[in-house]
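> attaching a predicted model along with its sequence, questions to come.
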Amino acid sequence: MVYYKLNYERDGIELYFEGESPSDKLVYEMRKVKLLYNHKKDCWFTKQWNREGVEFIKNYCKEKEPQTTTTFESIPKKRYCYADTIANFKKEDEDSFMEKMKTNFKGYGLKLSDEQIDAWRDSYRVLEEISLDPNINIIFEYVLPYEGGRRPDTLLLSKERVVVLEFKMKKTAKQLEADIDQVSGYARDLIGYHYETREKEVTPILVLTQFKNLNEKINNVKCVSGDLLQNTLDNIYTENINSTSLEKWIKSKYEPLPTIIDAARIFYKNEELPNIRRVNSTCIPQALENLKELSDYARENKKHTIAFVTGVPGSGKTFLGLEYVYGMETNHAVYLSGNKALIDVLTDALKSKAFVKNLHKIIGQYIDDEADDFNNNVIVFDEGQRAWNKKQMFKRHRKNLSEPDVMIKLCEEHLNWCVLLILVGEGQEINTGENSGIKLWDEAIKKGTKDWEILCPPNLYSCFGDQTLIENIDNSSFNLTISLRSHLSGCVSDFVNYFIDGDMKNASKLSDNIFTKGYNMYCTRNLESAKSYCRKVYKDSNKKYGLIASSKDEILRNYGMNNSFNATKGYAKWFNSSSDDPNSCCALNKVLTEFGVQGLELDMPIIGWETDMIWKNNKWDISSWNQEGETYRRNAYRVLLTRGRDGFIVFVPNERKLDPVYDILKEVGVKELN
């Protein structure tokens, strides 16, 4: 029996083969229209936006009446400790409430501490005294799906709004940054990722239960003492309150962007990604369709084609490249990267060396006449702007060829057709021999023996003025301008670019909006304060935070950040180990440099500022022998400052020559961490 189900929770359609297995030919056809196999549910799946795939499923099932499912794989158990109306909550005595909380908490697989129990009792006693409309729903310890166990203390839910309450048993209103950012982060993620919250007003409130007479607004968070919580809620609920479906809200789609490591795990298992609204709202889905069209064109017409996708840091270039390669119906596709850190981290995470191939090894095999079996018609070249020039290649291989020269020759000699996709990051050349950019690819194509055809975004037209450009395939989606790494659009990338370029006036214009949207930018001269902040904000979650710094080590090692060459290795364990592992980034005892984090990401990096780039006479004074070296230093800090998903903390050592750096950070709106 063959049938399909519409999965409304995941905005997709599922194809089931009950009692039979699809033939190899059918499997080929399904993969061709981008259906993915879900091992857990034993079905084939695609998103509703994949119209070709949806039409294929419906036609194959001959338009049988679909069955529906409301299951949501990310919520196999209760994702809350208590959920009910205010009316019923008011009927709960403390012992009954605590018993329900403890029973449901067991499903989280976490150790229940005495501190947590005391916190529940404390919040119960505060809320018991609060008068609210009985139709409001109240939820305790709601686990945010895909977020590694992050849980707001309490949520108040109505048709019109969600109020996020975070309770702290504090007797002082000092050093609240971590607490404020914690509740602000919950609100930000509900607004950005939680489908049933999309039309509601979200209000974050930090409640200091042991304090008196506090009522302030810091950033976008209301900070109140327990005795003034009633007044605060009365001011929020000033109009008629309408009830909403508690079950529907709890089972809502939740659409966060996975880290590149998590996405790679999903691609590797040939499973579908969670529905990612922010990805679907960018150019990436259209770019994938256009690349598929280019693949068909090149294969059917035996053409050698090269495509370029440009993008700001964190815009999803690697994500696009991986999905393109692992969504192809052919096995003759490969993802090549010269980024050792990315290769090591993904190889360790997946326990496989096949997922991402080492570009330099492929280059070496060709030069040594050992690439006879190369048969990958679809090739993704990661970080094409960092391709080695002739000088760097001669130093390594004793050949007067650039890496683009070798790739063009490899494709021409071994393939009767190809799509060579070059992913180009903006302003991320960080090593010697990587600064020739797109020019090397233009030169290599001109020296080629095949009639190469080029598909590139309009911003690269001037680089290939006398080349054959493909005009019948849409190229408008090939410049990715929206950063997906952070929780807002390109504001963070723009801020960093202005800052690194010395345009402090324009940088300062962006900082307030960045903070308002929940992206936290701090600076401090106390490394322990930065560490304490991260441990507090990300307690009991699998969020990643760690120490990163410039590779030009001079003084940081004197302040607890050893960024010397020998001390900054071991990328894989740093990213992939659990937070309690001494090798983990979360242990905060080991540093990675720009070479270890480029192409990867953290939720909150602590960035050590070195003396290789100081602010002097209203401009950056950069330690370098030449202009090229200066560009590498600027780009190193550009990479470091754009690794964070939730924000960043800049640690500036207490050295006189770095005083102006600390001052200019505060001047452009980076807030001082107390």
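Structure's in. What do you need?

> going forward, measure contacts and count neighbours with C-alpha atoms only.
Will do.

> quick one: residues contacting the nearest residue to Asn618 once chain neighbours are set aside.
Of all residues not flanking Asn618 in the chain, Gly502 sits nearest, at 7.9 Å (Cα to Cα, 6 or more residues apart in numbering). With contacts taken as Cα atoms under 8 Å, 6 or more residues apart in numbering, Gly502 has the following neighbours: 618-620.

> and the residues you listed, which of them are in strands?
Counting by DSSP state E, those place 619-620 in strands.

> ok, and the most crowded of the contacts of Gly502?
Comparing those on neighbour count, Trp620 comes out first with 17 neighbours (neighbours: other Cα atoms under 10 Å).

> next, the contact list for that one, please.
Contacts of Trp620 by Cα under 8 Å, 6+ apart are 502, 613-614.

> Asp501 versus that one, what's the distance?
Applying Cα to Cα, to the nearest Å, the value for Trp620 to Asp501 is 8 Å.

> again, but for Ile607
Applying Cα to Cα, the value for Ile607 to Asp501 is 18 Å.

> go on, Cys585?
29 Å.

> cool, and Tyr80?
Tyr80 is 47 Å from Asp501, by Cα to Cα.

> which of these two has more residues huddled nearby?
Set side by side, Tyr80 and Asp501 show more neighbours around Tyr80, with 21 against 14, by other Cα under 10 Å.

> these two touch, right, the more buried one and Leu144?
No. Using Cα atoms under 8 Å, Tyr80 is not in contact with Leu144, being 9.5 Å away.

> one step back: redo the contacts of Trp620 as TSV? Include distance to Asp344 and secondary structure.
Below are the contacts of Trp620 laid out as TSV (distance: Cα to Cα, whole Å; DSSP: H, G, I helix; E, B strand; the rest coil):
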residue	distance to Asp344	secondary structure
Gly502	34	coil
Met613	29	strand
Ile614	32	strand
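
> closest to Glu630 among those?
Nearest to Glu630, judged by Cα to Cα, of the contacts of Trp620 is Met613 at 9.2 Å.

> comparison target, given below:
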Amino acid sequence: MSTDRAYYSSSIEGFLSASPDSVLGEVTRSSGFAIELTQRDAWLRQIAVLREHLTLWSGQGHLFFEFVVPRMGRRIDVLVIIKHAVFVIEFKVGESKFNRSALDQVWDYALDLKNFHEPSHTITIAPVLIATEAHDVLSTVAESHHNDGVLFPIKASPASLRKCIETVLSVGEGPIIDPLLWVSGRYKPTPTIVEAASALYDQHSVADLSRSDAGAKNLLVTSVAVDQLIERAKTERRKAICFVTGVPGAGKTLVGLDVATKHMDAKSELHSVYLSGNGPLVKILCEALARDEVARKKTEGVRLRVGETRKAVQAFIQNVHHFRDAYLADQRAPIDHVVIFDEAQRAWTLEQTTQFMARKKGRANFNRSEPDFLISCMDRHMDWAVVVCLVGGGQEINTGEAGISEWIDAIQRHYPDWDLHISPHLADSEYAAVDALDALKTRPSVHFNEDLHLAVSMRSFRAEHVSSFVKHLLDREKTLARAALDSIRQRYPIVVTRDLPKAKQWLKSQARGSERYGIVVSSQAERLKPHAINVRSPMDPVHWFLDNKDDVRSSYYLEDVATEFHVQGLELDWACVVWDADLRSGTTGWHHRQFVGNKWQNINKAERQTYLKNAYRVLLTRARQGMVIVVPTGDLEDPTREPSFYDPIFEYLRGVGLAVL
């Protein structure tokens, strides 16, 4: 029989007693699409192998064909439950070799179950890759050093499958798994932003992508709250601005993409566009969605060109500066009634915008900040409009970024008829909007809504409080930092070292399957060149984030490095943060430096000191599963890299409790 999770589901006994044609028929009917002969023959080969080698466990387990992995949008060829173990089996029909990408694929499936499927947290999971033309192959059966019950991928030939199962069952032990309870268990995914965007673009709901715990409920509640205020503005013919706040990695971008992908129809009055000033994020999302759509359609027999698909994606995900320039030239109202501005705190100040307009656009008389101008574009609508501002705290990292107060000031000065829907947490210190909020006390139509705050980080499914640790670390609150570290260290390893090669090896040893890892550094880290790290060397964030292990431009090669500007809003599984002498530890706090010419200079402006500190906040909160921090030893013969610049940083990090690698 089929289930919602698989094309075919049966006890092993039932599978063995059924004819191969009846099993194939059930799998084919459940697929819902026309089956090519190559796929039919592949399924028949798999059925034959399993019928031959599962006889020993008739009455002792269960089998699923084409078992769905929700977060990844893929299906496991065969999943078999026998006694206390789950076997994730991927077949490569007609092949005799075991390539790395195939091994990573089956490992990814096993890890996804282990990390996000609740009943799989405490059981043995064996990823098995079978090359049907291989002979007498059975690789070593062993658990990885993470000791979480996921075995290293097992390479097997068809003839060795029985021996593989016997060996796995002898390695681990545990209670007998109830297949029906197991398959009905809660699946609580924590997708990357790229995975989430792809799923939303494929018309999944935000609920499908969320964990079923308090954090996920908060995400769903926030998405619903935004939907409701949009519907209210449309029904009552009002104009409104909404501020959604959240801790780093809580899912603000996910909420914005959820709104935008619900209303991609350009003919709909609710047509929405997602805008971001984060150029790398926009490029990466557009390219990822285009590639994914082409691959998805290919499985359905439809051929698409990436270029054509990319244009469709760009209709609802755009760079905010492109949107601004379009409506600078076109004085009509935008086609969109709803505009979502991600990282709204990074919009430009009046000074930055006017200078840019005079220098680049030849508009010497332009006198609006970027928030003011963007709101004015939506104000051109005669009936209704909604601006959704997604706001991160402590995320301003570049000169000329206005923070959120400029949005509120613009609304106060020029748009008296607009409604405001505000997260109460906008008053928290990291949003730097307290004075602006005070001015709203006498304004009508200001609504504070707790549902507009995302309190729980979803970036790290291993430890939700990494952002708290990083905040205390950077705020020099050593006692609080130690306490936060103690709460996360069991599930989220953070280590520090003076040795970059050792750190690279640590990354590679920690990552399993296609888990992404890479090196991130501050854009001010100018004296890492002796370590082959040049922050001025051009890198392509699309290749760095999206390409696989065999591409030298990818993060996996650990050659190109990303700065805070490349990685803000994105994430890695494992990160190496190399800490230069731009942010130094002193007895009274941080010392802020920039490298100019051939020497370090003090950064004296408080604003620029904040940008540098926030740069490290971004770098230290990129990893989903763990990170290594490298503090170079320096060089006594190089006055720009004196050990005295680096040693106090290392001692401070060790002093808050980080383990030394």
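Happy to help now that I have it. Fair warning: this is a prediction, and the values are worked out from it, not measured in the lab.

> please state their TM-score.
Once the chains are laid over each other, their TM-score by TM-score structural alignment, normalised by the length of the second structure reads 0.69; 510 aligned residues with a Cα RMSD of 4.0 Å.

> quick revisit: the residue nearest to Asn618 of the first structure pairs with which position in the second structure?
Under the alignment (TM-score structural alignment), Gly502 of the first structure pairs with Arg476 of the second structure.

> Gly12 of the first structure: neighbouring residues, count only.
When neighbours are counted by other Cα under 10 Å, Gly12 of the first structure registers 17.

> I meant to write Asn398 of the second structure there.
A count of nearby residues for Asn398 of the second structure, using other Cα under 10 Å, gives 18.

> counterpart of it in the first structure?
Aligned by TM-score structural alignment, Asn398 of the second structure pairs with Asn431 of the first structure.

> mind listing what the spatially closest residue to its match that is not a sequence neighbour touches?
The shortest distance from Asn431 of the first structure to any non-neighbouring residue, by Cα to Cα, 6+ apart, is to Tyr632 (6.4 Å). Listed by Cα under 8 Å, 6+ apart, the contact set of Tyr632 of the first structure reads 429-432.

> which residue ranges of the stretch 101-250 of the second structure form strands?
Along the stretch 101-250 of the second structure, counting by DSSP state E, counting those that start in this stretch, strands occupy 124-131, 154-156, 239-246.

> likewise for the stretch 451-600 of the second structure?
For the stretch 451-600 of the second structure, the strands defined by DSSP E, counting those that start in this stretch cover 453-454, 494-497, 517-521, 572-578, 583-585, 590-596, 599-602.

> show me what the last one is packed against.
The criterion is 3 or more Cα pairs under 8 Å, 6 or more residues apart in numbering; DSSP states H and E, and the helices and strands that strand 599-602 of the second structure contacts are strand 590-596.

> does the match of Asn398 of the second structure lie in a helix or a strand, and which?
Assigned by DSSP states H and E, Asn431 of the first structure falls within no helix or strand.

> same check on the one 5 residues further on?
In this structure, Ser436 of the first structure is located outside every helix and strand according to DSSP H and E.

> these two touch, right, it and Lys391?
No. Counting by Cα under 8 Å, Lys391 is not a contact partner of Ser436 of the first structure; they are 10.9 Å apart.

> surely Arg617 of the second structure meets Phe469?
No. Using Cα under 8 Å, Arg617 of the second structure is not in contact with Phe469, being 10.3 Å away.

> quick revisit: save the contacts of Gly502 of the first structure as JSON lines, and put in distance to Phe267 of the first structure too.
Formatted as JSON lines, the contacts of Gly502 of the first structure follow (distance: Cα to Cα, whole Å):
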{"residue": "Asn618", "distance to Phe267 of the first structure": "47"}
{"residue": "Lys619", "distance to Phe267 of the first structure": "44"}
{"residue": "Trp620", "distance to Phe267 of the first structure": "42"}
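
> and in the second structure, which of the contacts of Gly502 of the first structure remain?
Retained in the second structure: Lys619, out of the contacts of Gly502 of the first structure (criterion both residues aligned by TM-score structural alignment, their matches' Cα atoms under 8 Å).

> just checking, Thr259 of the first structure touches Glu601?
Yes. Between Thr259 of the first structure and Glu601 there is a contact at 7.2 Å, judged by Cα under 8 Å.

> out of those two, which sits in the more crowded spot?
Set side by side, Thr259 of the first structure and Glu601 show more neighbours around Glu601, with 22 against 16, by other Cα under 10 Å.

> grab the nearest non-local neighbour of the more buried one.
With sequence-adjacent residues excluded and distances taken as Cα to Cα, 6+ apart, Glu601 of the first structure is closest to Arg643, at 4.8 Å.

> return the residue of the second structure aligned against that neighbour.
Aligning on TM-score structural alignment places Arg643 of the first structure opposite Arg622 in the second structure.

> ok, the equivalent of Asp512 of the first structure over in the second structure to Gln345 of the second structure distance?
In the second structure, Asp512 of the first structure lines up with Asp486, judged by TM-score structural alignment. Going from Asp486 of the second structure to Gln345 of the second structure by Cα to Cα gives 32 Å.
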